[in-house]
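> Here's my sequence, what's the structure:
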Amino acid sequence: MARKNFGLIFQRENKLNIWLVSREYAGIAEAGGVKNVACSLAESLLHLGHKICVFIPLYGCTDLSHVNNFSEIWRDSVSFDINGTSAKVSFSRGIFNGVQIIFIRHNSFSEKKAVYTYSFDEQKQNPEHRQGEGHIDKDFLNMLFQKAVVCYSKNCLNDEIPDIVHCQDAPAAMIPVFARFMPAVSGFFSKTKFVVTIHNAGPGYHHEFKNIEEAERFSGLPKKILEKGKNGLCIEPFLLASENACITTVSTEYAEEIISGKTDTAGLSEGFKKKGIELIGITNGIDFSKYEPSDKKKSLLPFEFNPLKNDLEGKYKCRDFFLENFASNKSLDSKNFADGTLQFGFLDSTEKKSDFAYIAYHGRVVHQKGIEVMLDSAEKMFESNLPVRFIFAGQGSVELENSLIAFSEKWRGKCVYIKGYNKSIARLAVAAVDFSLHPSYFEPCGLEDFIAQTFGTLPVAHATGGLCKIVDDETGWLYSPNNSEALQTELTSLVNIMRYAGRDIFKGMISYASRYIHEKYSWNKVALIYEELYKKLFAC
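Below is the predicted model of the structure:
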């Protein structure tokens, strides 16, 4: 049945009123890959002429330096109950790159120094809040955020009713349920369509409730509603969302892996299959304007170059700059670089740089990313005396961080680990090398392979999920199975090719890879796919 206001939107030239809901957003509050999707999709939809409103918490780590027209008080505050506690939430507003941002304000968010986990400073203040571990009040935070977004509707006029509410990942997945069943907003969202995007269906990323009683306490929803989200004893936000929303994920390959049960989802695959839920895969794009290596202001790199035109001179200047300032014996003496990053190990500055293949890993330091596979492979290559040097950069699990530290100290002169995160240093580490590593056990989409190709660095990845968008032996290399032997074999072959033929042998491939992703994965093109989906939903 067509919606009553179907004609009105087409009088507005087919433009939609879209709410985009995310716990993180690039340039404002950053954590994982969700930030890039939320930001680039919102900006691309705005450029298509749609009305966009983004909802995000106001954290203690929120960067407001580029937010214009910030209003401390925006609309009336709202109150609701969570786990027997009355929560009062207020709203701020600002404009970021033309997009309207609504900030959810509450002390539980403003006291947090990172989006999902505790920071080093928070651990110093309270040893129980260990750096890198998730917030102990995450269930409260998620409910606070989602209920606040839904209750914001009390401030809205009729012409502000959203046509589409697009919820990013599990911390926003229950919004369609609250919009339908919270008495306080009864009727407001009756004509709204909902989309929930799964960014990671792996164990530990569902934000599920351990049982129905816990879900009832935190959500305030009746058991007859919550039972529809049962997965064993747990209550899954994604399964609840599937009753009231279109479910998408961030690559076609990952959608197939979830539905077929080929990736570990801690039972979520079985839940979708039992319900007969369709899962739509839309591969993420990349906003090249934020990484353009021919513009230092955008790339944040010290030298300019252009892989599209086979101009790589600046890339190798970036390599030399990185090796001198962030990976040498000399830089090791200073230890601290910027924003808390630390160097462990070093690369021997007396060696001739052109004699070696340089390989980097940048990303979260967690089990999912295959850190152990990577280190085992690197060790075997060092033991074989291959002309190769490794650069590791990132943060995450303390245990795996310690493994990287120990490895870098063991192989001093041959590898370096930059612990922590600084955007400029992270980008430089990727741009400085010949090959980037992506040994993930599973990967919903992946952005780091895009960034590598944009910077003229060829990715080597386990053939899983969204990493399969790499065209094997054309825009990078895929290997399988994901063990150290398979990865070592692939890398050894590449190192030997470079050793005997020179790195220029990969010049044509570098240019093609960069051109390929520009032509296929620009966010401007991906946004058109979402636009088509929204309009199909709206017309139902």
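
> Going by C-alpha atoms from here, please, whenever you check contacts or count neighbours.
OK.

> Now Arg427: which helix or strand?
Using DSSP states H and E, Arg427 sits within helix 423-431.

> Mind listing residues that contact that helix?
299-301, 315, 318-319, 322, 360-362, 391, 393-394, 436, 452, 455-457 (C-alpha atoms under 8 Å, 6 or more residues apart in numbering).

> Going by neighbour count, which residues of it are buried?
Ile425, Ala426, Arg427, Leu428, Ala429, Val430, Ala431 (16 or more other C-alpha atoms under 10 Å).

> need the helices for the stretch 101-250 of the chain, in chain order.
107-110, 120-125, 138-151, 175-181, 212-219, 223-226, 237-241 (DSSP state H, counting those that start in this stretch).

> among these, which is the most enclosed?
helix 237-241 (a mean of 25; mean count of other C-alpha atoms under 10 Å).

> list the helices and strands it packs on?
helix 175-181, strand 193-198, helix 268-275 (3 or more C-alpha pairs under 8 Å, 6 or more residues apart in numbering; DSSP states H and E).

> want to put them side by side, so please do this one too:
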Amino acid sequence: MKKILFVTSEAHPFIKTGGLADVSGSLPKALAELGQDIKIIMPYYQAIKTFSKVYVRCSLRIDNRDIKILETHMPGSLIAVWLIDCPEFFQQAGNPYVDELGNPWSNNAERFALLCQIAVEVAMNRAQLDWQADIVHCNDWQTGLVPALLSLEDNRPACIFTIHNLAYQGLFPSSVLTSLNLPGQLWQPEGLEFHSMLSFIKGGLVYADRITTVSPSYAQEIQNAEFGYGLEGLLSHHNERLLGIINGIDVNEWNPETDSYLHKHYNSDTLNQKQDNKTALQNQLSLPINNNIPLIGLISRLVEQKGIDLILDCLPELLTMPVQFVLLGSGDKVYEQQLHHLMDLHPGKMSITIGYNEALAHLIEAGADIFLMPSRFEPCGLNQMYSQRYGTIPIVRKTGGLADTVIDSIPETIANNTATGVVFNAANASALMEAIKRTLILYDMCDIWEDMQKNAMSADFSWQQSAKQYLALYNTILPLKRH
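Got it, this is the predicted structure:
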């Protein structure tokens, strides 16, 4: 049994802004099921939801601040969650990274440096918790200072740093160095300095024993200029320490046989009952009830990364076809306005829901026939895996985790019964439109379509697969000599 400290800025179901929270809520549970002693540490935000008793475990003094570490538990498990209670930093209204107006917190460097400092104290058994980590598993830029600070410790734990999205790097002006009180030897071009700025993510990339990212294809892509965001040279230099492990999904939460949000449960042997969810979705969104017309779904942040502009370019032509289109998401206000304008022009063919609604997300995955995910880049992606589990055929661009989890429907894969979706290459509207037309042709080929649905539903996207790979990785680094 290994003692693993899992350091994160968010975890579902406590607080969630994106896929990092899903990973932080699921991977520790899968590792615990494999017999590991894992603890999660994260900030105690004002917006956090707790599901069991919360109590004070210890108090620390860091940089003249009195900090409490609270303990609660992950719902449905015995995993302890340690919450860093610092009201000055974490008790304001807003989400973990931005205020109520959507602006980044002005003291984000100080806030997440504190998370990192306390994680190091806990990992080194200096926090009165009587627990010392064998492995510290850090996630994204908010935790990047942990490997850097641990590098200065004797007899330190082994350290993993996972990149969930390299586009977000935690870059701050060098002037914050004074308030962060970081050891001077870390401030160098081979350390935390990046073009005269402080880079939190470089702390993870330079100092961790192993770097992982959330799909094998993304691990390759970030070593190139298009996806490397200026760090491709560093990642290429350290590529012997870089590994891609595909994220899993919560197969209990996303299960069409038991999903409480569905109108009718179904599996690959009762696919006809999927239609009841399509009818329920059409009814809920005031679309004409029609089982024969293909219903295309999309759940996404409305930002360029997700290819929303490509979809907007395709929609005028797509909506002349016998299809329905439903979208759930929020983001760029210009995209939101364009979508609403198109909905006004095509009543009865299109439904737009701005915001996020968990119940509607599940019903879209079950009720749609086709799911669109034309991301320009996608480190892993989850919705393409949810869709396959629900027998909803994904259309994806060949990038990152989308390329690793969807098998394109070409003559060979249709013939050998492995096709699970439709994949296209170029990040432009004509390539996406061609993929949509190809999918609509397959939709009319009932036997082939049903085979694709069954192939997709039989894929194993469970966290157990990913957790075993992480555990194997932990085993490779534990024998390394710690200085």
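
> Reformat the helices of the stretch 101-250 of structure 1 as CSV; add distance to Asp63 of structure 1.
Shown next, in CSV, are the helices of the stretch 101-250 of structure 1 (distance: least, C-alpha to C-alpha, whole Å):
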stretch, distance to Asp63 of structure 1
helix 107-110, 12
helix 120-125, 17
helix 138-151, 18
helix 175-181, 25
helix 212-219, 29
helix 223-226, 36
helix 237-241, 29
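
> Include distance to Phe209 of structure 1 when you put the helices and strands packed on helix 237-241 of structure 1 into JSON lines, please.
Below are these laid out as JSON lines (distance: least, C-alpha to C-alpha, whole Å):
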{"stretch": "helix 175-181", "distance to Phe209 of structure 1": "15"}
{"stretch": "strand 193-198", "distance to Phe209 of structure 1": "17"}
{"stretch": "helix 268-275", "distance to Phe209 of structure 1": "13"}
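
> contacting residues for Asp134 of structure 2?
Contacts of Asp134 of structure 2 by C-alpha under 8 Å, 6+ apart are Lys2, Lys3, Ile4, Pro157, Ala158, Leu478.

> same check, this time on Tyr516 of structure 1
Contacts of Tyr516 of structure 1 (C-alpha under 8 Å, 6+ apart): Thr475.

> Can you classify Leu372 of structure 2 as helix, strand or coil?
strand (DSSP: H, G, I helix; E, B strand; the rest coil).

> Give the aligned equivalent of it in structure 1.
In structure 1, Leu372 of structure 2 lines up with Leu437, judged by TM-score structural alignment.

> what's the answer for Val54 of structure 2, then?
Counting by TM-score structural alignment, the partner of Val54 of structure 2 is Phe70.

> Am I right that Glu409 of structure 1 is in contact with Leu332?
No - using C-alpha atoms under 8 Å, Glu409 of structure 1 is not in contact with Leu332; the gap is 11.6 Å.

> Give me the common contacts of the two.
Contacts common to Glu409 of structure 1 and Leu332, judged by C-alpha under 8 Å, 6+ apart, are Phe344, Gly345.

> need the helices for the stretch 301-450 of structure 2, in chain order.
Under DSSP H, counting those that start in this stretch, the stretch 301-450 of structure 2 gives helices at 308-318, 333-345, 358-367, 383-389, 400-405, 411-415, 429-443, 446-458.

> Comparing those helices, which comes out most buried?
helix 383-389 (a mean of 26).

> against structure 1, where does that helix fall?
Residue span in structure 1 matched to helix 383-389 of structure 2, by TM-score structural alignment: 448-454.

> Quick one: average offset of that stretch versus structure 2, please.
Comparison of stretch 448-454 of structure 1 with structure 2 after fitting gives an average deviation of 0.6 Å (mean C-alpha distance after the TM-score superposition for structure 1).

> just how off-centre is that stretch within its chain?
The chain centroid and the centroid of stretch 448-454 of structure 1 are separated by 14 Å under C-alpha atoms, centre = their mean, to the nearest Å.

> Next, the contact list for the residue sitting nearest the centre point of structure 1, please.
For structure 1, Gly33 is the residue whose C-alpha lies nearest the centre (C-alpha atoms, centre = their mean; 0.8 Å). By C-alpha under 8 Å, 6+ apart, the contact list for Gly33 of structure 1 reads Gly446, Leu447.

> try 10 Å
Listed by C-alpha atoms under 10 Å, 6 or more residues apart in numbering, the contact set of Gly33 of structure 1 reads Glu24, Tyr25, Ala26, His199, Asn200, Asn284, Cys445, Gly446, Leu447, Glu448.

> same question, Thr270 of structure 2
Glu257.

> Relative to Leu60 of structure 2, how far out is it?
According to C-alpha to C-alpha, to the nearest Å, Thr270 of structure 2 stands 56 Å off from Leu60 of structure 2.

> got it, and His73 of structure 2?
When C-alpha to C-alpha is applied, the distance between His73 of structure 2 and Leu60 of structure 2 equals 21 Å.

> For Lys410 of structure 1, what is the corresponding residue in structure 2?
Match for Lys410 of structure 1 (TM-score structural alignment): Leu345.

> from memory that match sits against Pro316, does it?
Yes - counting by C-alpha atoms under 10 Å, Leu345 of structure 2 does reach Pro316; the two are 9.5 Å apart.
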